[in-house]
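1. next input, structure requested:
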Amino acid sequence: MTTGLIDDRETWDTFVDESASGRLFHKWDFMKITEKHTGFRFLPPYGVFKGNELIAVMPLFQKQLHRVNVLLSPPPPLQSVVPYLGFVMGRRYDTAKQSKKESMLKLVGDDLESEFAALAPPNYLSITQVPGFIDVRRFLREGYQTRLHFTYLIALDPPLDEIWNSFSSNLRTKLRKVEKNGYRLEKSTDISIFYSTVAERFSDPEMSIPMISRAYFEELFRAYPDELGLYYLYDDEGAVTGVQATQEYKAFTLWMGAPKMTAMPGNEFLQWLLLQQAKHAGGYRHMENVGGANNENLNLFKSKFNPSLTLFLEVSQEDFIGRVARWAYSTIASKSPMKRKVLSYIE
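-> Predicted coordinates for the structure are as follows:
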């Protein structure tokens, strides 16, 4: 096994397309745009080869501040709006027997550890894998810490009426009521309203994080016009009552939405309309609702759709300096304006 750099965008993207665990977040342009707008350097893209065969790729982002060296995959989600990333195994891994999978993972893990050691030793290293990729035993044996994250999935295989009947009775009543009020869904390329709702959410002093620029979203939507969608829900008077950005790549993903905008259950109806769209489009096994499963305030709302709960795992390692940095972030800087200046990239 050897580790090498991949300098060809087409090779990288084709590998991601063919892998079961590849996500839009892994695509070459997505990561380059993320680098540009978050201040994290996208390291030369690593590939693990067996002979001439590329069997894994590993995207890493680096930042150094005040002598603290941080390696992350992905950059902090509140700055990059990327909830998970991590390494991607090739399609041969996806169909292999378990013994072969474990052998391949061990070899990939060994090569990645060698690459981490060859870099300036990170004070803090964090890798968050995509949902469903749970075999992180190689990292556990090396003393990495593990954090559990959750996401919601709604299976799209059953008939639509079966999916509808699985919703809570309270939700079905609300949806019927809204349906009679003349609401309409429109797909748009105008990010103005979407960005204003995101800006309002992220400018909350309690969050105290760097603002995500409008240019970041504009570049992403230009780069992926077919894979990124933007939907507005209008009431019968033409007022926007719901906003949702989606990723329509392998899974139909509710990526970013707006907080509740009116007294009416517009967000619930918007999600129901998008679920129907994903179902009728075909080719999607699941609709994923990113983020809601990790937020206690959203659990009750999201769970009314009767989704399944799925794990995604974060592994991390830190030295003494990294621990001190994390302590400073959580106890000193997190409740003051210093949070924007001192280690704002460690979550």
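2. going by C-alpha atoms from here, please, whenever you check contacts or count neighbours.
-> Fine.
3. how about the helices in the stretch 101-250 of the chain?
-> Secondary structure of the stretch 101-250 of the chain (DSSP state H, counting those that start in this stretch): helices located at 137-141, 160-166, 169-179, 192-202, 214-223.
4. just checking, Thr241 touches Phe269?
-> No: assessed by CA atoms under 8 Å, Thr241 is found out of contact with Phe269, at 9.8 Å.
5. which residue ranges of the stretch 51-200 of the chain form strands?
-> Ranges of strands in the stretch 51-200 of the chain, per DSSP state E, counting those that start in this stretch, are 53-58, 61-65, 68-73, 88-89, 124-128, 145-155, 184-187.
6. report the buried residues of the last one.
-> If I follow you right, that is strand 184-187. Buried residues in strand 184-187, counted by 16 or more other CA atoms under 10 Å: 184-185.
7. what's it packed up against?
-> Applying 3 or more CA pairs under 8 Å, 6 or more residues apart in numbering; DSSP states H and E, one finds that strand 184-187 contacts strand 228-234.
8. could I get the contacting residues of the closest residue in space to Gln62 that isn't next to it in sequence?
-> Leaving aside its sequence neighbours, Gln62 sits nearest to Leu71 (CA to CA, 6 or more residues apart in numbering; 4.6 Å). Contacts were defined as CA atoms under 8 Å, 6 or more residues apart in numbering; by that measure Leu71 touches 60-63, 122, 124-126.
9. what about 10 Å?
-> Neighbour list for Leu71: 40-43, 60-64, 116, 119-127, 316-317 [criterion: CA atoms under 10 Å, 6 or more residues apart in numbering].
10. then Val108?
-> With contact set as CA under 10 Å, 6+ apart, Val108 has these partners: 1-3, 47-50, 55-58, 87, 89, 102, 114, 138.
11. also Thr310?
-> Here Thr310 is in contact with 131-132, 149-153, 288, 293 (CA under 10 Å, 6+ apart).
12. okay, the residues you listed in TSV with neighbour count and distance to Pro259 next?
-> Shown next, in TSV, are these (neighbours: other CA atoms under 10 Å; distance: CA to CA, whole Å):
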residue	neighbour count	distance to Pro259
Pro131	19	24
Gly132	12	27
His149	18	21
Phe150	17	20
Thr151	20	18
Tyr152	25	18
Leu153	23	20
Glu288	24	18
Ala293	24	15
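13. here is a second sequence; please produce its structure as well for comparison:
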Amino acid sequence: MINKNISVKIYSINETNSSKWNNYLKNNDQACLYQLFEWQIINKSYFKHSVYNIVAESNNQIVGVLPLVSIKSKIFGHILCSMPFVNYGSSCANSTEINKKLMEYACELTNKIGAKYLEVRSQKPSVINMKESKNKISLTIKLDDDYEKLWNGFKSKHRTNIRRVYKNGITVKKGGVELLEPFYEILSKSWRDLGTPIYSIRYFKTITDYFKNDYTIFIAYKDDVPVASAFNGYYDDVVEGMWLGLDNQYRQYQPSYVLYWEMIKDACERGYKTYHLGRSSTDSGGESFKKKWNAEKKQLYWQYYLNTIDKIPNLNPSNPKYKLLIKLWRMLPLKATQIIGPLISKNIP
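-> Down below sits the predicted model:
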């Protein structure tokens, strides 16, 4: 039975609430990187979005949290989301019943603020029968302190491909904020070629400021030229693959093989147990490539409470509605996408 004394409230952003929130997550094995309070501070201070830090309490102790971000877009309308701009989010709670209370509160909040809909990006199915989309998956590698065990578990063809890319002169450097500019340049090229508006480099700099030692940037080079890049986050014993980009001019060298392997080795050497390779669309090229690393497929659940609309929205590059816009974006000079992109991307969850 659920404790009748449980109350649900909204925490304001301050140092005390941030510490209480993160301490709760630290002691809950269901927590993930994207639920940390720092993301809400960034979403409010950098993007200027309204944020709602939903907390369930019992006897003045936190028993559940749910971060929500309110995005008001002239293009897409008013959306309430957990969590936008990152791989997923959703709630973390001591029980299913507490989780239900948090989700019911979020639905009521959607009505109260007049959002078109609530979108909850979760690793688990809905606990209150919200509508669901199952077009996204996560692929996860179980790590080992001895990375040679992972290497020996790969198919022979896969190991051959990695060796071949090394022979092609691909090397990898890892570091921190000093690698932010080459990371951003490559990611900008990659997103421009996909037709996706990029965030400002200042957004990524803000993330490095808040997460300090809990991230690493990796750059793959071909003859001293940056050709691929990745940004990983760390929480507890988990590595989160957050952003990765490839310069299409160097695609023929397949630098991602060496980049991925160097990141996997690094995670093993640092003692992490799990590596989430980021989310992918089902049956995509990304899914196929990640499976080569013996990554386990896990379903993600995009959950929806529809307030003023009747159908689950399709804010997806595969939507024919955006085909022309994507085509035009791909034609823009890189610098133009870096100037215009941040004005658009902040309103695309």
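14. tm score of chain vs chain?
-> Superposed pair, TM-score by TM-score structural alignment, normalised by the length of the first structure: 0.79. Supporting alignment: 318 aligned residues with a CA RMSD of 3.3 Å.
15. sorry, back to before: which of the strands of the stretch 51-200 of the first structure is buried the deepest?
-> When the strands of the stretch 51-200 of the first structure are scored by mean count of other CA atoms under 10 Å, the highest mean neighbour count falls to strand 88-89 (a mean of 25).
16. residues contacting it, please?
-> Here strand 88-89 of the first structure has contacts from 15-16, 18-23, 26, 47-48, 54-59, 101, 104-105, 108, 129-130, 133, using CA under 10 Å, 6+ apart.
17. go on, stretch 328-338 of the first structure?
-> Applying CA under 10 Å, 6+ apart, the contact partners of stretch 328-338 of the first structure are 205-209, 322-324, 326-327, 339-347.
18. rewinding a little: closest one of the contacts of Val108 of the first structure to Ile163 of the first structure?
-> Met89 (32.1 Å; CA to CA).
19. how close does the closest one sit to Gln64 of the first structure?
-> Applying CA to CA, to the nearest Å, the value for Met89 of the first structure to Gln64 of the first structure is 28 Å.
20. what distance do you get for the closest residue to Leu78 of the first structure other than its chain neighbours to Thr38 of the first structure?
-> Excluding its sequence neighbours, the residue lying closest to Leu78 of the first structure (CA to CA, 6+ apart) is Ile209, at 7.4 Å. Look at Ile209 of the first structure and Thr38 of the first structure: by CA to CA, they are 12 Å apart.
21. list residues touching both of these two?
-> By the contact definition CA under 10 Å, 6+ apart, Ile209 of the first structure and Thr38 are jointly contacted by 79, 345.
22. now do the contacts for the residue nearest to Leu78 of the first structure.
-> Going by CA under 10 Å, 6+ apart, the list of residues near Ile209 of the first structure reads 78-79, 202-203, 334, 337, 339-341, 344-345.
23. go again with 8 Å.
-> Under the criterion of CA under 8 Å, 6+ apart, the contact list for Ile209 of the first structure reads 78-79, 202-203, 339-340, 344.
24. inside helices: which ones of those residues?
-> Secondary structure from DSSP state H places 78-79, 202 of those in helices.
25. make TSV out of the strands of the stretch 51-200 of the first structure and add distance to Leu230 of the first structure.
-> What follows is those, written out as TSV (distance: least, CA to CA, whole Å):
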stretch	distance to Leu230 of the first structure
strand 53-58	29
strand 61-65	27
strand 68-73	26
strand 88-89	27
strand 124-128	26
strand 145-155	20
strand 184-187	6
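26. closest one to Arg172 of the first structure among those?
-> Here strand 145-155 is closest among those (CA to CA), at 16.0 Å.
27. who are the packing partners of the closest one?
-> Counting by 3+ CA pairs under 8 Å, 6+ apart, strand 145-155 of the first structure packs on strand 286-289, strand 308-318.
28. tell me the spatial nearest neighbour of the aligned partner of Phe305 of the first structure in the second structure, not counting adjacent residues.
-> In the second structure, the residue paired with Phe305 of the first structure is Trp293, using TM-score structural alignment. In space, and not counting its chain neighbours, Trp293 of the second structure is closest to Phe154: 6.6 Å by CA to CA, 6+ apart.
29. find the nearest non-adjacent residue to Lys27 of the first structure, please.
-> Leaving aside its chain neighbours, Lys27 of the first structure sits nearest to Asp13 (5.6 Å; criterion: CA to CA, 6+ apart).
30. now for that neighbour, how many residues are close by?
-> 17 (other CA atoms under 10 Å).
31. so Leu309 of the first structure makes contact with His149?
-> No: in this structure Leu309 of the first structure lies outside contact range of His149 using CA under 8 Å: 10.1 Å.
32. ok, back up a step: among the ones in helices among the contacts of Ile209 of the first structure, name the buried ones.
-> By neighbour count, with 16+ other CA under 10 Å, those hold 78-79, 202 as buried.
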